[in-house]
Each structure stands twice: as structure tokens, then as C-alpha cells.
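Student: any chance you could fold what I've pasted below:
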Amino acid sequence: MIVITGASGQLGRLVIAQLLQTVPASQIVAAVRSPEKVADLAAKGVQVRHADYSQPATLDSAFAGAEKILLISSSEVGQRVAQHQAVIDAARRAAVKLLAYTSVLHAPTSALGLAEEHRQTEAALAQSGVPAVLLRNGWYHENYTAGIAGDLAHGAHFGSAGEGRISSAARADYAAAAVAVLTAQDDQAGSVYELAGDSPYTLREFADQVSRQAGKPVVYTDLSQADYRAALLQAGLPEFVAELLSDSDAAAAKGALFDDARQLSRLIGRPTTPLSASIEQALAG
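Tutor: Presented below is the predicted three-dimensional model:
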């Protein structure tokens, strides 16, 4: 039995959709905070169980009978370490054979502010004795394509990544990597995968690609980290989001989102989704 935590989220849903292609629905558990949000999965025969990272008591029943668990990192930045620890502890009690964790690219050395909670989670896993595999995911194409409508409206893509190269891939590519590990015949415990897209680009090149495909001018406007943060606040984003995005861009300028080892495409057995394809999909609405 394979348990997917955070199964109602975008990545979790993609993982389950791909698992259903090879694994019987009855052997898949969608562990979610709000079961009513995945009624469609229940209708397909997927087991739906209540699981809240912040309510450890829910995790034991959610993981009952589990052989493998995919711990999709919590979206609640600042609370992740305690939440992930609760999952790790429950996985240990359930005596699972494998826990796969979605960490971040080059976690031990990453300049991303987001990386610290991932580093602490990786350390907790190492200390737990739970057989684990680390899926160190790079950036998603969708982190940028989600804002294309705004870019077109302003005729500009704002950021503070300079000429830093970004090795992003589509969210579905990372889902495919998780599925490959969860369904692998060989033992994955102890493996570490640095997962990133095949074709790195700068944000200037991203803006150029959007401009070409949309037939409208979009220029990359590079700001200092402080000015980018201020612009995001002025646009109405919450302070923690503005801090996260500006920090991530500043880290990207230093190479934090770059990787050219192509472990992701090797793991999934195909090239990663081109950025151009994700832009096309976003423009199609």
C-alpha cells in the first residue's frame, strides 16, 4: 500500500493520477486534511484517509498498513519541521519500508531561505532510522508560468535573479519522479536524487519566450532584492510571500536553482518538459 500525504494539492494529485496508471486504486491512500476535497479520488477507488500534519493523532490511522509513504513537504513555511517530524514519527511506528520526502535542490548547501526547514527534515529522517529516499526537487515551471497574465498586462516580468540560470521542470515531471521511486523494484532506501530540468534558462530568456509565444512585448526587469520585495508588497502580496519570492530570486542569482546533471530525466526515462511547452499551456488558459 502506498500513502500519498498532501494528496489534495497540485503535486499530490499528479502523483496519484500517474500511480493509477500502474497501481490498483485500492492500494493507493490519499492522506488529506480535508477528505471532502478528494471525493473524486474516492470515486475512483482510492482510499481516502484523514491526515493532518498538525494533528499527529490522525497520522497513525492514516498510515495503517502502509508499505511506502510519500511525504510531500508542508506548504506552511515556518511550521514544516514540527509537521514533518510528526509524519516521520508516525511512519516509524507504522514500520514502513520506505518514506520518500520532497526536499529542495541541493538542500545541504542551498542559499534558499526555504532550504533550512528541508535541511532540518533531512536530518530528522537520518536520525529516525526510517528507510528513506530524498527527492530534492528543483523549481517548477509553474512558479513562473502562473504569473504570465500579469507579465503580459505589465509588459514586463519583474525579478531579482540577474543572469542566474534556473533548471526548472514541470510539476508533472517531479510527480513522475516520485512515482518512479515509489514503484521501483530495487530498494530505494538511502538514495538521494537532485532533480532539475534538462534546459536551464535565465528570467530574461523566460520573458523573451513569453513575448514570442504571446506576440506581445514582455521585458525582464531586474531589480535589487530589496526593490523586488517592495514591488511585491506594493502589488498586494503578503509580507511572507514577498520575502520568500525575493529571497528565492536572490539565491537564483547565485546559482541555487541551477543543476545540469539531468538526474530527473534519467529517473523518469524521458526528457523533462520544455519550458516552451508549459508557457504554451499557460497561454492557452
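Student: rest of the way, CA atoms for contacts and neighbours
Tutor: Noted.
Student: residues of the helix or strand encompassing residue 266 that come out buried?
Tutor: Assessed by DSSP states H and E, residue 266 sits inside helix 263-268. By 16 or more other Cα atoms under 10 Å, the buried positions in helix 263-268 come out as 263-265, 267-268.
Student: what about the strands in the protein?
Tutor: For the chain, applying DSSP state E gives strands covering 2-5, 28-32, 47-50, 68-71, 98-104, 132-137, 156-159, 192-195, 219-222.
Student: quick one: which of those strands is nearest residue 231?
Tutor: Set against residue 231 and scored by Cα to Cα, the strands of the chain come closest in strand 156-159, at 8.7 Å.
Student: another sequence for comparison is provided below:
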Amino acid sequence: MAIVVTGATGHFGRLVVESLLERGVPAGDILATGRSTERLTELQARGVRTAVLDFDAPADGVLSAGDVLLLVSASEVGQRARQHQNVIDAAVRAGVSTIAYTSLLDAAESDLILAPEHKVTEEALQASGLPVTILRNGWYTENFEPALAQAQATGAVLGSTAGGRISAAPRADFAEAAAVVLTTEGHQGKVYELAGDNSFTLDDLATAFGDVLNTEVSHRDVDADTHREMLAAAGLADGLVGFLVAVDQSTAQGALESSSTDLSQLIGRPTEPLATTVQGWSPSRAA
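Tutor: Purely as a prediction, here's the structure:
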């Protein structure tokens, strides 16, 4: 058997593998998968097993009886329910021992544009008959990293969140929680609402950016229509404009705020604060 991590070529999956290694899991007991193993060569050099697992193709021959599987949600919005079902079906056929899935905060009730595919996947997992753990990940602080370059160029953070609060944490904290669930007992059947300990607003984000840039950064909060017009005028594609405005509107309604302490309890420490995470960014990297 192995601990199998899907999407290990992506930011989150790679961090989960690193967390597993840090927790003392033998490299040979980890199977890191992705659409191509070319981006996993550094892990291979450290003894981690690798394999191709494409969400658009059956995963038969990759998974084995008794495996512990982390299904990291796919990145192609609009295709994920189907892609996740491919992996779930293969897991059932292989007889894996358990599946943990990276879902979305409050997925069953959330009005976030991303929620429906996560809800469908959770339902498919429950219908699979396999032991399941749901990791409902909140917002990654790194989702705001591209805005640092914008703040440097314009002196402002643009949004239409109407002061909505965001209980974000860095990917590494969520990845560590996944590693805990994959390597310890007592998590089957659990649904964890994972969120940062200290929520923040875009005002707070602007302040953090100002500290990094050593200049004043303001938060420009506008209505949804104005936000949409400004993003379009900046040259963003229609689909991305719609997505960003929809997320901000849901944020205004509280979709990204949570009082849950599941994340800090799983990792055994407080989640990393916004200011600490932002201090590790640079405008050139965010551009």
C-alpha cells in the first residue's frame, strides 16, 4: 500500500508530499501523481515513487488495494465533477482503504461560484461506499499574491467585498493538515471546516502590502458593476472578470469567513497570520 497524492505537480499537492516527508513517512511509501512525471523528478531523486494519473483518464493501474488516497481537487473549473468521478471510480475498483478530499469551506451550503462542483464530489464520495474524510479548505492567502504587483503599480487594492472578512491561511498550513489526516487515525467519516485563525479584510491586506512595499497602499472598495468595468478595462478576460467579481460578492456575504478552529487543531499550532505570509512575497514574483 501507499499514500497516494493526486495533483502532486501543483502547489498544494507538492506541499502535501513535503509535509508527509517531514512527518517521517518513508519516501518509498509515498506515490506522487500528476499528468506528467517530468515535474516530479526532484521527488523521484529523494526516493518518492511517482506515476502518471490524469483526471481525464481512468486511474486503473495506479491505485492499489489498501492505498490511502488524497484526492486533491482538480484545477479545471467546470470539469472537476467529472474528473473527480473518474478517480473515485478507479479507487472503488482498486479497493483503496480510504479517501481524503480537498473540498471547499462550507461546500454544502456555500454560494461561492466554486461550491457546486465540490458539493457534487462530496456526494459522489459518500455514494462510493469507501471510508471518506472531507477537508473543506478555506481560501489560500496566496490567492491574493497577484494583487501585490497591482498594489505596487497603482497604490491600491481593488475589490467589491464591502468589508467582508476572509479566514485565509497559507497553502502550507492546509497541506500540513492533509498530511496529519493521511498519517493518523480517527479521521474517517469526519468533515473538517479548515480556515485561518485570524480573519482579515481587504483593508488589512492593503496595510500588509504597504508594509512590504514601504509605501502607502489604499483599499478601493467599489460596487460590483464598477468592479466589473474596471477589471475589463484592465484587459482581463470576460470569464476571469466574472469569476473575480462573483468571489468578491460572495465574500461580502460572509462566504470566506469562518470561526472554525479545525485547521489549527489538526496542525497543532496557530495558522500563519496574513502579515507573516505577505512578508515572504515580492512584487516581481507576484507580477
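Student: just give me the closest of the buried residues of helix 263-268 of the first structure to residue 77 of the first structure.
Tutor: residue 264 (25.2 Å).
Student: and the closest one, how close does it get to residue 38 of the first structure?
Tutor: 28 Å (Cα to Cα, to the nearest Å).
Student: returning to what we had before: post-alignment, the helix holding residue 266 of the first structure versus the second structure, mean distance?
Tutor: Comparison of helix 263-268 of the first structure with the second structure after fitting gives an average deviation of 0.6 Å (mean Cα distance after the TM-score superposition for the first structure).
Student: which strands and helices sit next to that helix?
Tutor: Helix 263-268 of the first structure makes packing contacts with helix 171-182, strand 192-195 when contacts are defined by 3 or more Cα pairs under 8 Å, 6 or more residues apart in numbering; DSSP states H and E.
Student: the last one: how far from the chain's middle?
Tutor: Just to be clear, that refers to strand 192-195 of the first structure. Distance of strand 192-195 of the first structure from the chain centroid (Cα atoms, centre = their mean, to the nearest Å) equals 13 Å.
Student: which part of the second structure lines up with it?
Tutor: Mapped onto the second structure using TM-score structural alignment, strand 192-195 of the first structure spans residues 191-194.
Student: after superposing, tell me the mean distance of the matching stretch to the first structure.
Tutor: So stretch 191-194 of the second structure averages 0.3 Å relative to the first structure (mean Cα distance after the TM-score superposition for the first structure).
Student: and for the nearest residue in space to residue 280 of the first structure that is not next to it in sequence, the neighbour number?
Tutor: Spatially, and ignoring its direct neighbours in sequence, residue 280 of the first structure is nearest to residue 213 (7.1 Å; Cα to Cα, 6 or more residues apart in numbering). Applying other Cα atoms under 10 Å, we find 13 residues neighbouring residue 213 of the first structure.
Student: cool, residue 251 of the first structure as well?
Tutor: Counted with other Cα under 10 Å, residues neighbouring residue 251 of the first structure total 20.
Student: surely it is in contact with residue 111?
Tutor: Yes. Between residue 251 of the first structure and residue 111 there is a contact under Cα atoms under 8 Å: 5.5 Å.
Student: if I look at residue 274 of the first structure, how far off is residue 213 of the first structure?
Tutor: Distance of residue 274 of the first structure to residue 213 of the first structure, given as Cα to Cα: 14 Å.
Student: for residue 23 of the first structure, same thing?
Tutor: Taking Cα to Cα, one finds residue 23 of the first structure at 38 Å from residue 213 of the first structure.
Student: now do residue 96 of the first structure
Tutor: In terms of Cα to Cα, residue 96 of the first structure sits 47 Å off from residue 213 of the first structure.
Student: returning to that earlier point: which one of the strands of the first structure lies closest to residue 145 of the first structure?
Tutor: Once the strands of the first structure are compared by Cα to Cα, strand 156-159 is nearest, at 10.7 Å.
Student: thinking again about what came up before, quick check, the residue nearest to residue 280 of the first structure in contact with residue 281.
Tutor: No. Using Cα under 8 Å, residue 213 of the first structure makes no contact with residue 281, being 10.7 Å away.
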